[in-house]
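*Asks:* this is the structure alone, sequence omitted:
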């Protein structure tokens, strides 16, 4: 039986390599994380009209997300209630009805069972169609147009789940007139565990100057300024972890520097928005607008604001994921600017992107090496900046003083551990009042050790 407490040393900042390649752990993740967390489904701009739909995944459960006649959005399992066949094969489209290709059962866009071939002749009035609609995802909500769903009806609302993370998301999702995704998403398969890219985006700037050194040189960047050989001068940014495992790393004034020829246009656009953002959000949050932010919304939704990529790491077993990639843009940007941002983003982080390829090699090696029996017994380390975390007045979450740290790693895996151990959301809620104190206690312990030295 898996010892969850041994998998994640929440105080020591280490994780057992088995978490990256163990079927039993993966099965538990599907039950306790993906069946209980809020998972990204789509952006409202991708389904603007009645009957518009997208087909996507929640963990390994396939769902259809559909715009309803009243303007709301609902999601359903993409499985016929008769014998379980797929009722929608297209990735996206518009429909009045979804018809199972196996026996012809038809479902309305509200999920209700509308038509059964030869119903009178074969069922003779004994089939209650009202109880055989598509199985509904009980919770579907939107945050500034970004639509998430949750299978657990006892979960907190989406706003509560995002919690302190919303304070940071509002900077780019809402303050400058809102954001949208350019799709449909590109898709690729990586032979890695879903947690590897999630942890990378939640808090890893340490790798940038080293892993991406050659690509950055080709792009005209200076790798040493990103930590290849030394820390850059001045304020390098912050790393932040929030309740429910969400986290981000902020590179101050990094912005869209790697987006090439379109970068000056973006900087000029942001400059003209800064005053109204400050009126709406205040000077502290306005400091984040125009920065480069890498982030993960727990468990498997990541983004880079500044290089404008939005990712979903869809699990396909312990050793494989499907990667969905969209371009993020501000809604009010000129269409030509949006198009050029998408081109530049895909050059970096599309399926064949220059930086995507670098990351993919590392992510696959971490996962595949963990197949080894002896390797799986070892531990990996996320102790950078451990003992230096603090709280900043007016800034939610627990904060690490440098962009290069692993504060957000530790927050991600502490909540991961909490989810695997908890039997219900009530048990998880019990930790709401103490989670930050537990993290900050590590700082006090480290300071005590230093004084004794």
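*Replies:* Thanks, I have the structure now. All figures in this text were calculated on a predicted structure; none of them were measured in a lab. Residues are numbered from 1 along each chain as shown.
*Asks:* every contact and neighbour count from this point should use C-alpha atoms.
*Replies:* OK.
*Asks:* any idea how far the biggest strand by length in the chain is from the middle of the chain?
*Replies:* Of all the segments of type strand in the chain, defined by DSSP state E, the longest one is strand 179-190. Mean-position distance between strand 179-190 and its chain equals 13 Å (CA atoms, centre = their mean, to the nearest Å).
*Asks:* who's in contact with residue 371?
*Replies:* residue 21 (CA atoms under 8 Å, 6 or more residues apart in numbering).
*Asks:* what's the separation between it and residue 24?
*Replies:* Residue 371 sits 13 Å away from residue 24, going by CA to CA, to the nearest Å.
*Asks:* am I right that residue 263 is in a helix?
*Replies:* Yes - Residue 263: assigned to a helix according to DSSP: H, G, I helix; E, B strand; the rest coil.
*Asks:* count of neighbours near it?
*Replies:* Residue 263: 20 surrounding residues under other CA atoms under 10 Å.
*Asks:* doesn't residue 340 lie inside a strand?
*Replies:* No - under three-state DSSP, residue 340 falls outside any strand and is assigned helix.
*Asks:* tell me which stretches of the stretch 1-150 of the chain form strands.
*Replies:* All strands of the stretch 1-150 of the chain, identified by DSSP state E, counting those that start in this stretch, fall at 8-9, 14-16, 39-43, 52-58, 61-67, 73-77, 92-94, 97-99, 106-108, 113-115, 139-143, 146-150.
*Asks:* would you mark the buried spots in the helix or strand following the last one?
*Replies:* In this case it means strand 146-150. For strand 146-150, the following helix or strand on the C-terminal side (DSSP states H and E) is helix 158-162. Judged by neighbour count using 16 or more other CA atoms under 10 Å, the buried positions of helix 158-162 are 158, 161-162.
*Asks:* now for helix 158-162, which elements pack on it?
*Replies:* With contacts taken as 3 or more CA pairs under 8 Å, 6 or more residues apart in numbering; DSSP states H and E, helix 158-162 sits against strand 139-143.
*Asks:* please redo it, this time with the cut-off set to 10 Å
*Replies:* Applying 3 or more CA pairs under 10 Å, 6 or more residues apart in numbering; DSSP states H and E, we find helix 158-162 packed against strand 139-143, strand 146-150, helix 165-173.
*Asks:* of those, flag the one that's most buried.
*Replies:* Highest mean neighbour count among the helices and strands packed on helix 158-162 (mean count of other CA atoms under 10 Å): strand 146-150, with a mean of 21.
*Asks:* packing partners for that strand?
*Replies:* So strand 146-150, by 3+ CA pairs under 10 Å, 6+ apart, packs with strand 39-43, strand 52-58, strand 73-77, strand 139-143, helix 158-162, strand 179-190.
*Asks:* ok, and here's another one to check against it:
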């Protein structure tokens, strides 16, 4: 990918820079929402410090002392299982002089020790050691603020751990809305009711804004064009999931510019609900091809009974579940968890873990990992195209004109869904992105004084 020169913020043009609400209209958003460092600073406070942010799946920290390091916006945190097997999310900072306690991405510890002055802490965050403590007054040593600080709220939904630094707000289930159905379906499709996220991680960064990846997780308009090198003349894309008989169909006709041309993706839908939560549905059953494995089906029938197992398979139609603002989960087909971490206004880190299914044949799980490599690794046939596009978009937005980025596809044609404030459209429409920006605008302009 091309190395970009240092970039400047796009000028405010006719938009009042003091009124962030003017940057979002019904059918478009101003380029500054992707390029202005001051707006990025506000997002870290008003979006990431109020939302539920995905931390880990419990299979990543199965044992006492297991930990992962992560971030909530700009806050470095540690997700750790203590000696009593309780999960904590702790600020990754020594209370003494402020040093980061743990640099490792993951591991197992008996305690955390500060490299600066040697203060040490139990895996539940409690202070356990202060070197040369006799120099401190006894009253100081009784200060409760000497232990590591806990993130305000932590919730675990069927193994998926989320945290919020906000003291108050909606519960996790309220916040994720319709995406709970996707998690339930994913877990109910396991013969054991469990999944495993310990197969390893792909980690990379791109020079662009974090929202570009979150929006792209709902964008079925782009595949025939961004991923043109993977699409054959008959409209079939390369094989992208275990058990598929061939490639995924992406074009119904050969020429998308014909007047009545229709994307094959529009056999599916895009849903956008409250709090920016949104998801895609699959356009055809080839996207859940692993469920055609006879042994897999037998195990599901054994667990649920014939009628419920078949109904479960038939209802497995959620594809990308986009948990705003921090994670995209592919819950059908080439299943994975894709965490999006903002580093700066023009730099974003992405981490991808394949999701494996407990209780199925090894070949299925090996296939899931193999097709995660094909789809979402840094050397894949697909995600590399997206990363190039994100960088091109960010570079293109440095142009002073035009001022706006368009979100009008399908506007006025979408319909109400079953969840509160939910809108539904065809999969190539920008319905889900508009839901994201409704929440963005609400949080960025709300006065909580």
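*Replies:* Nice, I can see it. Computed from a prediction, not measured in an experiment: that's the story for all the values here.
*Asks:* can you give me the TM-score here?
*Replies:* Remark: TM-score between the superposed chains equals 0.84 [TM-score structural alignment, normalised by the length of structure 2]; 412 aligned residues with a CA RMSD of 2.7 Å.
*Asks:* ok so, going back, show me what counts as buried in the longest strand of structure 1.
*Replies:* 179-182, 185, 190.
*Asks:* same question for stretch 284-296 of structure 1.
*Replies:* Neighbour-count burial for stretch 284-296 of structure 1 flags 285-286, 288-296 (criterion: 16+ other CA under 10 Å).
*Asks:* all helices for the stretch 251-400 of structure 1, in order.
*Replies:* Secondary structure of the stretch 251-400 of structure 1 (DSSP state H, counting those that start in this stretch): helices at 263-281, 283-286, 335-349, 354-369, 373-377.
*Asks:* what count of nearby residues applies to residue 21 of structure 1?
*Replies:* 23.
*Asks:* chain neighbours aside, what residue packs nearest to it?
*Replies:* Leaving aside its sequence neighbours, residue 21 of structure 1 sits nearest to residue 318 (CA to CA, 6 or more residues apart in numbering; 5.3 Å).
*Asks:* now check the one you found against structure 2: what is it aligned to?
*Replies:* Aligned counterpart of residue 318 of structure 1 in structure 2: residue 345 (TM-score structural alignment).
*Asks:* quick one: closest of the helices and strands packed on strand 146-150 of structure 1 to residue 87 of structure 1.
*Replies:* Checking these against residue 87 of structure 1 by CA to CA gives strand 73-77 as the closest, at 9.3 Å.
*Asks:* how close does residue 89 of structure 2 sit to residue 179 of structure 2?
*Replies:* 23 Å.
*Asks:* how about residue 39 of structure 2?
*Replies:* From residue 39 of structure 2 to residue 179 of structure 2 the distance is 28 Å (CA to CA).
*Asks:* repeat for residue 390 of structure 2
*Replies:* For residue 390 of structure 2, the distance to residue 179 of structure 2 equals 25 Å [CA to CA].
*Asks:* circling back to that earlier point, can you pull the residues that touch both of residue 371 and residue 24 of structure 1?
*Replies:* Common neighbours of residue 371 of structure 1 and residue 24, using CA atoms under 10 Å, 6 or more residues apart in numbering, are residue 18.
*Asks:* ok, residue 160 of structure 1 to residue 242 of structure 1 distance?
*Replies:* Taking CA to CA, one finds residue 160 of structure 1 at 12 Å from residue 242 of structure 1.
*Asks:* tell me, what's touching these two both at once?
*Replies:* With contacts defined as CA under 10 Å, 6+ apart, the residues shared by residue 160 of structure 1 and residue 242 are residue 166.
*Asks:* name the nearest residue to the most centrally placed residue in structure 1, ignoring sequence neighbours.
*Replies:* Among the residues of structure 1, residue 301 comes closest to the average C-alpha position under CA atoms, centre = their mean, at 1.2 Å. The shortest distance from residue 301 of structure 1 to any non-neighbouring residue, by CA to CA, 6+ apart, is to residue 312 (4.7 Å).
*Asks:* what's around that neighbour, how many residues?
*Replies:* Using other CA under 10 Å, residue 312 of structure 1 is surrounded by 27 other residues.
*Asks:* the one 5 residues further on too?
*Replies:* Taking other CA under 10 Å as the criterion, the count of residues near residue 317 of structure 1 is 19.
*Asks:* sticking with residue 254 of structure 2, tell me its helix or strand.
*Replies:* Assigned by DSSP H and E, residue 254 of structure 2 belongs to neither a helix nor a strand.
*Asks:* run a quick neighbour tally on residue 369 of structure 1.
*Replies:* Using other CA under 10 Å, residue 369 of structure 1 has 15 neighbouring residues.
*Asks:* relative to residue 20 of structure 1, how far out is it?
*Replies:* Counting by CA to CA - residue 369 of structure 1 and residue 20 of structure 1 are separated by 9 Å.
*Asks:* and for residue 392 of structure 1?
*Replies:* For residue 392 of structure 1, the distance to residue 20 of structure 1 - CA to CA - is 33 Å.
*Asks:* and what of residue 328 of structure 1?
*Replies:* In terms of CA to CA, residue 328 of structure 1 sits 29 Å off from residue 20 of structure 1.
*Asks:* how much space between the aligned residue in structure 2 for the residue nearest to the centre of structure 1 and residue 156 of structure 2?
*Replies:* Counting by TM-score structural alignment, residue 301 of structure 1 lines up with residue 327 in structure 2. According to CA to CA, residue 327 of structure 2 stands 15 Å off from residue 156 of structure 2.
*Asks:* for residue 441 of structure 2, same thing?
*Replies:* When distance is defined by CA to CA, residue 441 of structure 2 is 28 Å away from residue 156 of structure 2.
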